[in-house]
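Engineer: 3D model of this:
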Amino acid sequence: MLTVGRTPDGRDVRQISLRGGGLTATVLTYGATLQSLRCDGHSHSLILGSPDFSAYLADMHHFGAIVGPVANRVAGGRFELDGITYRLDRNENAQNTLHGGSAGFHTRVWEVVDHGPAHCTLTITQADGLGGFPGDLQVSARYSLEDDHALRIDISGQAKAVALFNPAFHGYWNLDGSRDLSGHRLKIAANSYLPLDANLIPAGSPQPVQDTPFDYRFPRPPDPALDHNFCVAPRRGSLREVAQVTTSGHRLALETTEPGLQVYAAGQTTSGDWPGHDGIPYGCNAGIALEPQLWPNAPNRPDFPSARIEAGQQIVQTSRFRFALGAG
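Structural biologist: Below is the predicted model of the structure:
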């Protein structure tokens, strides 16, 4: 492992290198962040990121990170659990809590507890009250490069007390190294999605995708304004394929255990002044985030799949990103 930087409070950040299954990857201990992922025979990274760690302290703070303890948005930065009202860090426009708030998983330096040629496991403890969230969680994230050109991500949480647990991997994909997603096509195995209000909070119940701009049951270009949850299952279950991204002979297939897939086409996201891989600055729509998770604002929606985790319970979220790349 290499030391590649230091956080503002003086913690060393290390870089882990992995190789296996025709893939190479680098992972940062800051945010358990997948910094790069490359396929043999292709020079470009399949995931957006930067060789400069400082970028992850600035505009690229969610790029490739594990976010939580509750990914996506919690409306009003508050929820009720067992009769107690919890008030969270409202880090999005002083209204909502986004991706665990300003002390979320993506801001933490994780400990490496296992590291082999093609895998690594990192852990953190989510203390009771951090960011306003209840409970005491032991969290781990394991990255594995598997033989079928697949990246597997297992995120687990074990609770000492009743808590909330809905993490997500927040990587942005671009399969051909182009400046935007104009040549990409998206397919999602979902018959329904969640409409949003003006604050990007789910409004009402799931609605059919048929005859709407959110029908991706057949491949088509992703709408640059996408930032929506697709209801791919009613509850967490076994691994199944939920989405594909294709372009110019390249394909990414996503399998997950989760009932929701947040799709964000990075319409409001750039790398700012920070260079990405190969010195390329990322503009809007430079990559697409496919975030397996529960449905947004679940702590305030008893009709949604629950983010509750009981004392002594362990929950594991698994996703596999499988690649088939054509000639370089």
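
Engineer: please make it C-alpha for all contacts and neighbour counts, starting now.
Structural biologist: OK.

Engineer: who are the neighbours in contact with Val154?
Structural biologist: Residue 154: Asp, not Val. If a contact means C-alpha atoms under 8 Å, 6 or more residues apart in numbering, then Asp154 has 140-143, 316-319 as its contacts.

Engineer: compare with the first, here's sequence two:
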Amino acid sequence: MELTIEQGPFGHAPDGEPLSLYTLRNRTGMVVKVTNWGAIITAIEVPDRDGRLADVTFGFETPEPYFGDSPYFGALIGRYGNRIAAGRFTLDGRTVQLDTNNGPNHLHGGVTGFDKVIWHAAPFTTDLTVGLTLTHTSPDGDQGYPGQLDVTVTYELNDDNELLVIFRATTDQATPVNLTQHAYFNLAGSGTVLDHEVTIHADRYVPIDATSIPLGPLAPVAGTPFDFRTPRTVGALIDADDEQLRNGQGYDHNFVLNKPAPGALSLAATVREPVSGRGLELYTQEPGVQFYTGNFLDGTLTGKGVQYGRREALCLEPQHFPDSPNRPEYPNTILRPGEVYSTRSLFRFTVTA
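Structural biologist: Model prediction:
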């Protein structure tokens, strides 16, 4: 068996342009499928403890469900992952107004974010990896953002069942950038994720208001349902009497990662599914990770022959903190001309006996 990447048809974009689906395979049987529509990961197949493959991420078999108001299954998110309050911020003395597409706020790049455009895709192979590099140019004024942004994302798969995601961007005007990958995971392949054991290496998290905008100060996880510093099942405290859980209707919060040094590629979170033995380790250079437990899925969406129900998937989105352009105390998200936005995250799939 060789490392391979195959290109096949994936229907047509709303303007009629043909779309492609790229299937990456490693020598151990892991499969990752990516479409050039939105640089979306549509499927990830990994083995369980008995070697049986299952698709452990939510997605669709045709492109049409991705065109509308979908929950960002597998999406490449940009220019800014997460929310910006009222879609407004001040940059170098000028007020910038973005699309508002999540109640009063701006979410995941706006109405036509990076998940709803065609990317240019270039497959590649090396001795040790197989991958896909996708590029997109976001024009000045796109969804209200200033400046032209040239973006590259690379998905690279190796034989250790590791999927490396590399982002790079440059701009000709100062603009906020916070790219992320929005895969929904269910390591059992189906059913609830309430029995998934989660560890998040974070002493603090970002409390939010009822519209999921940060309240400001970071809060300690100690003594709260947000303490995942040691393994805890998703369902253990998800329905606890806690204002923050009510605001998110479960977990939908950004965790402030404990980093050995700023920008270090370090272990952020671990997930274990006890029945299949599958595990997931997330390593990232990002300062935070958004932990979301599929609270707003309601069974009305069907993909791959399965109804996607509430709390049947979880997301670990490596990123900067929400509303950072309005929070000078948070790590900086403003990219300026002459600078290069560059960040990596690695999803390692494991098996335990």
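
Engineer: what would you report as the TM-score here?
Structural biologist: Their TM-score after superposition, calculated using TM-score structural alignment, normalised by the length of the first structure, is reported as 0.94; 324 aligned residues with a C-alpha RMSD of 1.7 Å.

Engineer: quick one on the thing from earlier: and of the contacts of Asp154 of the first structure, the nearest to Arg73 of the first structure?
Structural biologist: Comparing those against Arg73 of the first structure with C-alpha to C-alpha picks out Gln317 as the nearest, at 18.5 Å.

Engineer: show me what the closest one aligns to in the second structure.
Structural biologist: Aligned by TM-score structural alignment, Gln317 of the first structure pairs with Thr343 of the second structure.

Engineer: what's the answer for Met60 of the first structure, then?
Structural biologist: Structural alignment (TM-score structural alignment) places Met60 of the first structure against Ser70 in the second structure.

Engineer: its match falls within a strand, correct?
Structural biologist: No. Assigned with DSSP: H, G, I helix; E, B strand; the rest coil, Ser70 of the second structure falls outside any strand and is coil.

Engineer: quick one: neighbours of it, just the number.
Structural biologist: For Ser70 of the second structure, the count of nearby residues is 11 (other C-alpha atoms under 10 Å).

Engineer: got the contacts of Asp154 of the first structure as a markdown table, with distance to Val13 of the first structure columns?
Structural biologist: Below are the contacts of Asp154 of the first structure laid out as a markdown table (distance: C-alpha to C-alpha, whole Å):
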| residue | distance to Val13 of the first structure |
| --- | --- |
| Ser140 | 17 |
| Ala141 | 16 |
| Arg142 | 17 |
| Tyr143 | 17 |
| Val316 | 26 |
| Gln317 | 25 |
| Thr318 | 25 |
| Ser319 | 25 |
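
Engineer: in helices, which of these appear?
Structural biologist: When DSSP state H is applied, the contacts of Asp154 of the first structure are split such that none fall in helices.

Engineer: dump those to JSON lines, plus neighbour count and distance to Gln126 of the first structure.
Structural biologist: As requested, the contacts of Asp154 of the first structure are arranged in JSON lines below (neighbours: other C-alpha atoms under 10 Å; distance: C-alpha to C-alpha, whole Å):
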{"residue": "Ser140", "neighbour count": "21", "distance to Gln126 of the first structure": "11"}
{"residue": "Ala141", "neighbour count": "24", "distance to Gln126 of the first structure": "13"}
{"residue": "Arg142", "neighbour count": "20", "distance to Gln126 of the first structure": "17"}
{"residue": "Tyr143", "neighbour count": "22", "distance to Gln126 of the first structure": "20"}
{"residue": "Val316", "neighbour count": "18", "distance to Gln126 of the first structure": "16"}
{"residue": "Gln317", "neighbour count": "23", "distance to Gln126 of the first structure": "17"}
{"residue": "Thr318", "neighbour count": "22", "distance to Gln126 of the first structure": "20"}
{"residue": "Ser319", "neighbour count": "24", "distance to Gln126 of the first structure": "22"}
